[in-house]
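A.B. asks: sequence unavailable; structure follows:
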């Protein structure tokens, strides 16, 4: 025999844990399925429950299915009437355009979870009403977009038919196994991340917006960026884009040219310096720098048994040098690759 945890009170579903002694004394409880009178047992040797006066019983499957529909319906209608969000959590392909205006870069962030208030679109519902050849448990309907419909299906022992799943209609199937699953329907959220909730015929969409400003850490995208200064010196920067932009902004008066997307020039199998030289050649940028010279070397020293590079060394002049010395060096010769 089922010890019922749910009943109707003032025409709304109520869980036995929410019933007070005052409500039991002055109120009337009805069976959610048959509207027959029920009594609330709150004390004694048995676990609190509702009891039929005429001992009507149902299968556990029927009970869970009907109560879940009623609880979901009431939770959703309450959200609409009181302007309380009822959220849908769903996966998207995320693209961040925070720095697009300055860099023309849109960063691909991969799969993320987006949250949407269903009541902003779906402001009506129907329970067990026909739609084409199907009778969904619940239909979420939209006044703004009449063609937009979501089926809410309660699965206790039987899943939706394959014909319904293949119909192309958006379906959210919620598996109900126990009383706790029904209580969770009152949390006002349907999520792809919940194991008891399956989504059918929802398309994975790409959303492009400023995602990084929504996080505490901000933009964490790493990029290879080329900066050419007005004095002929240059840098290949390779760290967080946000930090690079801050550095460029603070030094803007001295900068001649910036390229924010070196990845398209870089080839696998080549070293970093080889790729950088290839980049400069393709862009037609003539730069004289010791590290690009065929005579470049490095002075080294053993520190704690490790070979540490200390400074640049010119093999032709056989002396230490600074990278910028190549600008006016008569012995500068571009590396051969």
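C.D. replies: That came in fine, so what should we check first? The structure presented is a predicted model; accordingly, all values stated were derived computationally and were not measured.
A.B. asks: going forward, measure contacts between C-alpha atoms and count neighbours the same way
C.D. replies: Will do.
A.B. asks: pretty sure residue 87 sits against residue 114.
C.D. replies: No: assessed by C-alpha atoms under 8 Å, residue 87 is found out of contact with residue 114, at 9.9 Å.
A.B. asks: between these two, who's got more neighbours?
C.D. replies: Remark: of residue 87 and residue 114, residue 87 carries more neighbours, 18 against 15, as counted by other C-alpha atoms under 10 Å.
A.B. asks: ok, the closest residue to residue 37 other than its chain neighbours - how many residues close by?
C.D. replies: Ranked by C-alpha to C-alpha, 6 or more residues apart in numbering and with sequence neighbours excluded, the top spatial neighbour of residue 37 is residue 30, at 4.5 Å. Using other C-alpha under 10 Å, residue 30 is surrounded by 22 other residues.
A.B. asks: and for residue 154?
C.D. replies: By other C-alpha under 10 Å, 24 other residues sit near residue 154.
A.B. asks: show me the contacts for it.
C.D. replies: If you count contacts by C-alpha atoms under 8 Å, 6 or more residues apart in numbering, residue 154 has them with 65, 68-69, 137, 173-176.
A.B. asks: kindly report the same for residue 334.
C.D. replies: Residues near residue 334 by C-alpha under 8 Å, 6+ apart: 292-294.
A.B. asks: out of these, which is most surrounded?
C.D. replies: Neighbour max across the contacts of residue 334 (other C-alpha under 10 Å) = residue 292, 20 neighbours.
A.B. asks: comparison target below:
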């Protein structure tokens, strides 16, 4: 692949100059930004104007070095010459309820927004090659405030082929690392601002993401959002004075979950979708809380299923209680609250799984 043309070089005074601002040929008096060798200016009519090494051997790192110096020059110029210079990154505000039962194991409810900040509103100075305050490294650029010296500065790191080392990026300083690919990417930074972004290299399904503009050491999230609310799917179990439980599934706003049936002693709300699991747990919870007997929490009340009939629950002691089997086969026909006076009642000792979350209202 043909290397891009060198369009900038160092003058005899050490300033970065453009190809069209110097004399043609050897008289340009310019030097390579990387190796320091003399260059000649080629300002012909056929090809793009560019510099080349007088020795005839092109320096491998010359273009990358030129981009690096150019980025520092152009961003510093933009800071001092433009009315504003923006930076923009994604800010995530998480729900302040850290024990919400509706929070999935992999996701906490949050709001995301783009925060766009004018750097010039906070900083009045920009210098090149300034050391970090707390590590023995030099930054490409440093934004700082002379008026408010206690204000934490922002450091800029430009990378063309090699990213900054991890120790620097995670040193606790506010750092914006910027990948420079060509001169156009530098122009884009000035026009659009230092906007957080990335791109996928390679095929979409197997490529890797690389960061074009990345922010380190900035506050990009909080856990104090009390305004987030979402529609959640819940299982509600209403526990009646009779010991019966009425179960329903519904969507509800997570911040507006209230008692629905005021006849109930309480309502147990689960985030679980498993109605059978919620039903059994609710009976155990309510039986322990109110000490009300119900057939559904008795070890003698079991589920019966056969190949010719739908599953139903029945009492194993029905003969001793002089009950008929048909009393159990019709859903809702058997009064499970009779357990209060049943001599065979024996509560099931259910051990509640700690991972099942619920609350009582």
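C.D. replies: All right, it came through fine. Quick caveat: nothing in here was measured; it's all calculated off a predicted structure.
A.B. asks: re earlier: now, among the contacts of residue 334 of structure 1, which is nearest to residue 203 of structure 1?
C.D. replies: The closest of those to residue 203 of structure 1 turns out to be residue 292 (C-alpha to C-alpha; 50.6 Å).
A.B. asks: which element is residue 333 of structure 2 on?
C.D. replies: For residue 333 of structure 2, there is no enclosing helix or strand under DSSP states H and E.
A.B. asks: test my guess that it contacts residue 325.
C.D. replies: No: the criterion here is C-alpha under 8 Å, and residue 333 of structure 2 misses it with residue 325 at 11.5 Å.
A.B. asks: ok, these two, which is more surrounded?
C.D. replies: residue 325 (13 against 10).
A.B. asks: now residue 147 of structure 1, what's its secondary structure?
C.D. replies: coil (DSSP: H, G, I helix; E, B strand; the rest coil).
A.B. asks: you'd agree residue 258 of structure 1 is in a strand?
C.D. replies: Yes: assessed with three-state DSSP, residue 258 of structure 1 lies in a strand.
A.B. asks: tell me who's in contact with it.
C.D. replies: 225-228.
A.B. asks: trace residue 147 of structure 1 over to structure 2, please.
C.D. replies: Under the alignment (TM-score structural alignment), residue 147 of structure 1 pairs with residue 151 of structure 2.
A.B. asks: so who does its match touch?
C.D. replies: Going by C-alpha under 8 Å, 6+ apart, residue 151 of structure 2 touches 144-145.
A.B. asks: the one 4 residues further on now?
C.D. replies: Taking C-alpha under 8 Å, 6+ apart, we find residue 155 of structure 2 in contact with 132, 139-143, 173-176.
A.B. asks: find the nearest non-adjacent residue to the counterpart of residue 180 of structure 2 in structure 1, please.
C.D. replies: Matched by TM-score structural alignment, residue 180 of structure 2 corresponds to residue 176 in structure 1. Spatially, and ignoring its direct neighbours in sequence, residue 176 of structure 1 is nearest to residue 156 (5.2 Å; C-alpha to C-alpha, 6+ apart).
A.B. asks: swap in residue 247 of structure 2?
C.D. replies: Residue 247 of structure 2 sits nearest to residue 237 (C-alpha to C-alpha, 6+ apart), 4.5 Å away.
A.B. asks: helix, strand or coil for that neighbour?
C.D. replies: strand.
A.B. asks: which parts of the stretch 151-300 of structure 1 are strands?
C.D. replies: For the stretch 151-300 of structure 1, the strands defined by DSSP state E, counting those that start in this stretch cover 170-175, 189-191, 197-200, 206-209, 222-229, 234-240, 255-259, 296-303.
A.B. asks: show me what counts as buried in the fifth one.
C.D. replies: Same thing as strand 222-229 of structure 1. 223-229 (16 or more other C-alpha atoms under 10 Å).
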